[in-house]
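In: The amino acid sequence is not available; the structure is as follows:
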């Protein structure tokens, strides 16, 4: 069994979404059909949900980590709610962390769970350094590397972030 967790950017440009999804499909394709793929994701908008969809498409088992009790209510936008709910429903396991509200502490704890559960990390990441706010993609990559986990960076040509 191979357990792969994802960290990645939330705000991808519209044109980046199919590029990232194709790259994730290609990466996870090597695990397709063997029944041994487990994907761990916080299923946030963008990279996390694209990864979760790719895990399911590859026939893998999805584990969802929700950072706080209020995450669905206060952080999932109406346009993203149907996908979020569908991924929660498709998950083999849903772990809701014991934080009342989403924020830096909850996100850092969620990222720690990803690193703890994974054999390797997929980072949908443009390579930019940490922002200093904590809980971001670069922070998780550094944490995973410090823990000795292999990190597969996915950032296809043409991919870009909003803002």
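Out: Looks like it came in fine. Since this is a predicted model, take the numbers as computed values, not measurements.

In: from here on, contacts and neighbour counts on C-alpha atoms
Out: OK.

In: wait, doesn't residue 151 sit right on residue 145?
Out: Yes. Counting by C-alpha atoms under 8 Å, residue 145 is a contact partner of residue 151 at 7.0 Å.

In: Helices of the chain, residue ranges please.
Out: 16-29, 47-57, 71-75, 78-90, 104-117, 137-146 (DSSP state H).

In: Next, the contact list for the residue nearest to residue 36 when sequence neighbours are not counted, please.
Out: Nearest non-adjacent residue to residue 36, counting by C-alpha to C-alpha, 6 or more residues apart in numbering: residue 1, 4.2 Å away. Residues near residue 1 by C-alpha atoms under 8 Å, 6 or more residues apart in numbering: 35-38.

In: hold the first one in mind and look at this next one:
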């Protein structure tokens, strides 16, 4: 059994989505479908693309939600259908003990994600942490400090919306 957590940018350009999807599909091909578990917060962008790739590869999905109000407070209408579909497809849904989606809730979700993972996939452009906490770069730093293997996925041509 291999459990892979994900972190990544939410603001991928429309042109980046198929590039990242293909790179994730390619990365997950090396795992046995019945022995693959993906752990994701299923936010828009990288988290959801990873969750979909895990399911497409025949793996199981564990969803970690940062707070009780996450769906209502943070999931935009354009992402709601994907979010709900991924929650329904998950083998397990963990909700962090926070009422509101805020920095502390995101950091708790990231800690649980890293604690459950054997490795981390980071859909990340390699830029250093912003100092706000809880972002992709922060999760990569935490994973590396915990000696968790990190696979960076940032295909040629990938970009963030500006």
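Out: On my side now, so go ahead. Computed from a predicted model, the values in this text were never measured in an experiment.

In: what's the TM-score here?
Out: Superposed pair, TM-score by TM-score structural alignment, normalised by the length of structure 2: 0.99. Supporting alignment: 162 aligned residues with a C-alpha RMSD of 0.6 Å.

In: returning to what we had before: return the most buried member of the helices of structure 1.
Out: helix 47-57 (a mean of 24; mean count of other C-alpha atoms under 10 Å).

In: Spatially central residue for structure 2, please.
Out: residue 47 (3.0 Å; C-alpha atoms, centre = their mean).

In: Would you agree residue 97 of structure 1 is in contact with residue 67?
Out: Yes. Residue 97 of structure 1 is within contact range of residue 67, at 5.2 Å (criterion: C-alpha under 8 Å).

In: Looking only at neighbour counts, state which of these two leads.
Out: Neighbour count, other C-alpha atoms under 10 Å: between residue 97 of structure 1 and residue 67, residue 67 has more, with 27 against 19.

In: Enumerate every residue touching that one.
Out: Residue 67 of structure 1 touches 42, 96-99, 102, 106-107, 109-110, counting by C-alpha under 8 Å, 6+ apart.

In: ok, of the contacts of residue 1 of structure 1, which come out buried?
Out: Among the contacts of residue 1 of structure 1, those classed as buried by 16 or more other C-alpha atoms under 10 Å are 37-38.

In: In JSON lines: the contacts of residue 1 of structure 1, plus distance to residue 156 of structure 1.
Out: Below are these laid out as JSON lines (distance: C-alpha to C-alpha, whole Å):
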{"residue": "35", "distance to residue 156 of structure 1": "27"}
{"residue": "36", "distance to residue 156 of structure 1": "26"}
{"residue": "37", "distance to residue 156 of structure 1": "23"}
{"residue": "38", "distance to residue 156 of structure 1": "23"}
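
In: Which one of the contacts of residue 1 of structure 1 is nearest to residue 128 of structure 1?
Out: Nearest to residue 128 of structure 1, judged by C-alpha to C-alpha, of the contacts of residue 1 of structure 1 is residue 38 at 27.4 Å.

In: returning to that earlier point: next one: the residue nearest to residue 36 of structure 1 from residue 119 of structure 1, what distance?
Out: Distance from residue 1 of structure 1 to residue 119 of structure 1, counting by C-alpha to C-alpha, to the nearest Å: 9 Å.

In: Check residue 9 of structure 1 too.
Out: Taking C-alpha to C-alpha, one finds residue 9 of structure 1 at 21 Å from residue 119 of structure 1.

In: What of residue 54 of structure 1?
Out: 18 Å.

In: do residue 134 of structure 1 as well
Out: 22 Å.

In: Those two - which one has more neighbours?
Out: residue 119 (18 against 15).

In: That one - nearest residue in space that isn't next to it in sequence?
Out: Excluding its sequence neighbours, the residue lying closest to residue 119 of structure 1 (C-alpha to C-alpha, 6+ apart) is residue 3, at 5.2 Å.

In: Contacts only, for the closest residue in space to residue 158 of structure 2 that isn't next to it in sequence.
Out: Leaving aside its sequence neighbours, residue 158 of structure 2 sits nearest to residue 16 (C-alpha to C-alpha, 6+ apart; 4.7 Å). Taking C-alpha under 8 Å, 6+ apart, we find residue 16 of structure 2 in contact with 157-160.

In: can you rerun that using 7 Å?
Out: 157-159 (C-alpha atoms under 7 Å, 6 or more residues apart in numbering).

In: Alright, that wraps it up for me.
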